[in-house]
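>>> Pasted the sequence and its predicted model underneath.
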Amino acid sequence: MSDVSRSPSSVVEDELRLPRPPGVIRRFWSRHHVLADVLIAFVCLVFSLVPATTIGTDAGGADPVARAWASAVITATVVAACVLLVWRRRWPTAVFVASLVAATAYLLSPVAVGGPLLLVTSYTLAVYRSTRACVVGLIIGLTTLTTVAIGLSATGTISVAVAANAVVGEAILALIGALIGVNVGNRKRYLEAIIARSRQLLVERDQQAQLAAVAERARIAREMHDVVSHSLTVIVALADGATATEDRDRARAASGQAAATARAALHEMRAMLGVLRDETAAPDAPLTPVDDDTVPDAVAAARRAGFPVSLHIRGDASAAPRPVRLAVARIVQEGLTNAMRHSPYASTIDVTITATPAQITVDVVNDGALAAAEPDAAIAGYGLRGLRERIDHVGGVLQAGPEGDGRWRVHATLPMTDAREDS
């Protein structure tokens, strides 16, 4: 019962094994980090000033004037370092240097005293800068502190025991703060890297979705052009023939053929739109069925429109993959459409399909081309442009252009295997 009543979001979190969100206290301090830094500075000030104020009342036999001067210097240094703690997240290096100066000032005391400043600032340096910066800072800082302590003890300003205790105490606090800071800082930077990577993946996903949508729109437009352009060209030719003839029987037959062509185009459009609505279809699935050989249908439609089309098939192209067979059908369809549209007085339109074990060659040649354009201009048309994209998709090569004497040729070479399967 408990598993059934759980919300979908909790189930997803369990599957992803996401960490638990921070508690109320951690969320409060993360939203009020300035208040947290002020409290930390205040606590450090209290624990650092207490040793400084006890120097003046020390009964160790030291000169009272020297103790007063030491107490004043330590107090001023500690107060300045604690005030800087309020901006420790912004200036971690400066705060660490200030705490190191305060630790050096503690050496002026005739007794071993110290405070938690190096503990806090070494932690801050590791979290808000880097582990390398923290290690370098500790090496330089502790080396400097040790050198000053040795110098003061050599001159007799402080005893060797006081110098050793002060250096060891500050080193232990600094190392503890550094170890904790390195752990917290590495986790913080790791989470920031994960979040940054997640945001980058979201941006890339949106970009891929946009590119896929653009490619899908281009693919749909190409299919729509192939279906509509060829059918409408045949219908227009049949309608012109029915209008031009005075024989009612021939006009009636032409009108019937135009209606049959329109119905076939409508059926093909519905089949294509059905695939578009099918959510289970693959993204790169062909939008029209290719089980049936549409090449004879395209040739028959052009013949019904009154164009002298001859079809020659050499070899067996049925072993080719579906995308290749669909490309062959579209090449023939587009070649016949261009011939009917731009060569209305053509005397011959030859369609030749040659299949070998390695490749399929398609040739659509017609005469009677009117004002033959340059090859680049022809390929710039929507039909041939879409045809070139389709052939490039299966790894083929398309050539289209005039051959002289008013002849126009569409020549395509396609591999017998789909290029996408080879890759």
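Looks like it arrived, so ask away.
>>> going forward, measure contacts between C-alpha atoms and count neighbours the same way
Will do.
>>> Following element in sequence after the helix or strand where residue 254 lies, please.
Under the criterion DSSP states H and E, the helix or strand holding residue 254 is helix 248-277. Later in the chain than helix 248-277, the nearest helix or strand by DSSP H and E is helix 295-304.
>>> Buried residues, the helix holding residue 254. List them.
By 16 or more other Cα atoms under 10 Å, the buried positions in helix 248-277 come out as 251, 254-255, 257-258, 261-262, 265, 268-269, 272, 275-276.
>>> Going by distance to residue 103, which of these wins?
residue 276 (74.3 Å; Cα to Cα).
>>> who's in contact with that closest one?
Listed by Cα atoms under 8 Å, 6 or more residues apart in numbering, the contact partners of residue 276 are residue 287.
>>> switch the cut-off to 10 Å
220, 270, 282-283, 285-288 (Cα atoms under 10 Å, 6 or more residues apart in numbering).
>>> For residue 132, see how far away it is.
Distance check for residue 276 against residue 132: by Cα to Cα, to the nearest Å, it reads 57 Å.
>>> take a look at this one as well, against the first:
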Amino acid sequence: MTSDSRSSSLRTDDELRLPRPPGVFRRFWARHPLVADIVIAGVCLLLSFVPAGALSRADDGAIFGPAGTWVVIVLLALACVSLVVRRRWPLVPFVAALVVAHAYLIAPVPLGGPLLLFATYAVAVYRSTRAAIIGLVVGLAALAALATTLMLVGAVPTQLAWNAVVAEAVTGVIGGLIGANVGNRRRYIDAVIARSRQLLVERDQQARIAAVEERARIARELHDIVSHSLTVVVALAEGASATPDRDRARAATDQVAATARSALTEMRAMLGVLRDADSAHTPLAPVDADAVATAVAAARGAGFPVTVRTSGRIDAPMPVLLAVGRIVQEGLTNAMRHAPDATRIDVAVDMTDAGVVVQVRNDGVRGPRRAGGYGIRGLQERVDHVCGTLEAGPTADGWILRAELPIATREDDA
């Protein structure tokens, strides 16, 4: 795990604000798991060796003699020590406990202990309840088979064999039930915490995505306002400097000032929407009631031959009206910038009940589409926002920008 991921995980855990575990001893064991495992192993070893002390007085009665008794003692000690690794490898002490349970059958006296209880509990908590059930059933079945075999050959008294099997079964079932309860609760809490961490990460990702989308939206609006207005201003300024007529130059200069003021007003309105906390999801609409007429008037004032044709009257949603105005504005801006020799620029806006079709055509651009601009890209994003389609490219007699915008948008559906 890298330092960045660790710091991110720590920040996430801090934001979760999880309560502290209740109880002083529980918090101590949670902070020192190895100490808890050593204590449990020691308690198990003590409780198991107290009854095993009877073996020293009955060595001659063991199935394999004194050597068999020592085998039982060694296996018992190793199995208890294996409880130290019960969190990482819970099956190790469980298998060791089953081996000790089988070894108890060769002892000359009845033996038992809490070893299988602790081992089954560990499997249920740190592995799964299903693993504890399967392991316990298989282990007890093997123990019962061995006990039956020893009884049939007369090596072990019947009462001692069945007492050993029943005692281990009861011990294992109790440990499994307690472990299943604790383990299921532990896994549930871990799943809730993991889900909470995931939700926090997703929240941060959504915030970053929203910030990127908002920056793109602001960039589109700034491009539309600044690009169109500056294009008109440049055209008017060039015309004013080229004409010897003082009155025409003065009129062009006045129109430059009017265009600049209009752009400034629109930018102030846009920034006002951005600063308004209640308008976080409000489309950034132009100030002009009729953005199409304003864009056409500005282009005509700059000396470009613009014709307009509109058909139909319908109340479209604000995002669609905004997209129509920006499409016409961008189409005229591109024509003024890239087609200064155009003899005609045709704007057509057809409105029906199904949607709006916007076309801006000029005869001054030839050749393929040039890459590198942000205007068409911004229009494509705007048209996608209202579920429309956009086409831009050369025609037989010039260049066309065409968009189809449906009336029903995603915002209306929402």
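Now that the structure is in, tell me what you want to look at. In this text the structure is predicted, and so the values were computed from the model without any measurement.
>>> TM-score them against each other, please.
The TM-score (TM-score structural alignment, normalised by the length of the second structure) is 0.91; 399 aligned residues with a Cα RMSD of 2.2 Å.
>>> Show me what the longest helix belonging to the second structure is packed up against.
As assigned by DSSP state H, the longest helix anywhere in the second structure is helix 158-242. Identification of packing neighbours for helix 158-242 of the second structure by 3 or more Cα pairs under 10 Å, 6 or more residues apart in numbering; DSSP states H and E yields helix 3-16, helix 91-104, helix 115-126, helix 129-152, helix 246-275, helix 291-301, helix 318-338, helix 375-385.
>>> Please report how far the residue nearest in space to the middle of the second structure lies from residue 36 of the second structure.
Among the residues of the second structure, the one closest to the centroid is residue 202, at 3.8 Å (Cα atoms, centre = their mean). Between residue 202 of the second structure and residue 36 of the second structure the computed distance is 36 Å (Cα to Cα).
>>> so who does the residue located most distally from the centre of the second structure touch?
Relative to the centre of the second structure, and counting by Cα atoms, centre = their mean, the farthest-placed residue is residue 60 at 68.2 Å. Contacts here follow Cα under 10 Å, 6+ apart; on that basis residue 60 of the second structure touches 66-69, 108.
>>> Show me which pair in these is furthest apart.
Across the contacts of residue 60 of the second structure, the longest distance by Cα to Cα is 12.4 Å; it joins 67 and 108.
>>> Name the residues contacting each of these two.
Once Cα under 10 Å, 6+ apart is applied, the residues that residue 67 of the second structure and residue 108 both contact turn out to be 59-60.
>>> So the two - more neighbours on which side?
Taking neighbours as other Cα atoms under 10 Å, residue 67 of the second structure and residue 108 compare with residue 108 leading, 23 against 12.
>>> Can you find the partner of the more buried one in the first structure?
With TM-score structural alignment as the matching criterion, the partner of residue 108 of the second structure in the first structure is residue 110.
>>> And for residue 87 of the second structure?
Aligned partner of residue 87 of the second structure by TM-score structural alignment: residue 89.
>>> Likewise for residue 27 of the second structure?
Per TM-score structural alignment, residue 27 of the second structure is aligned with residue 27.
>>> For that match, give me its contacts.
Under the criterion of Cα under 10 Å, 6+ apart, the contact partners of residue 27 of the first structure comprise residue 21.
>>> Can you say which helix or strand has it in it?
With DSSP H and E as the criterion, the answer for residue 27 of the first structure is helix 24-31.
>>> Show me what counts as buried in that helix.
Neighbour-count burial for helix 24-31 of the first structure [16+ other Cα under 10 Å]: no residues qualify.
>>> now stretch 82-101 of the second structure
Of the residues in stretch 82-101 of the second structure, those with enough neighbours to count as buried (16+ other Cα under 10 Å) are 82-87, 89-101.
>>> so how far is residue 35 of the first structure from the closest residue in space to residue 36 of the first structure that isn't next to it in sequence?
Take residue 36 of the first structure and drop its neighbours on the chain: the residue closest to it by Cα to Cα, 6 or more residues apart in numbering is residue 29, 6.4 Å away. According to Cα to Cα, residue 29 of the first structure and residue 35 of the first structure sit 8 Å apart.
>>> Equivalent analysis for residue 400 of the first structure, please.
Noted for residue 400 of the first structure: a distance of 75 Å to residue 35 of the first structure, by Cα to Cα.
>>> how deep is the equivalent of residue 195 of the second structure over in the first structure tucked in, by neighbour count?
In the first structure, the residue paired with residue 195 of the second structure is residue 197, using TM-score structural alignment. Using other Cα under 10 Å as the criterion, residue 197 of the first structure is surrounded by 12 other residues.
>>> for residue 340 of the first structure, same thing?
Taking other Cα under 10 Å as the neighbour definition, residue 340 of the first structure ends up with a count of 24.
>>> In contact with it: list those residues for me.
230, 233-234, 236-237, 302, 305-307, 334, 346, 349, 366, 369 are the contacts of residue 340 of the first structure under Cα under 10 Å, 6+ apart.
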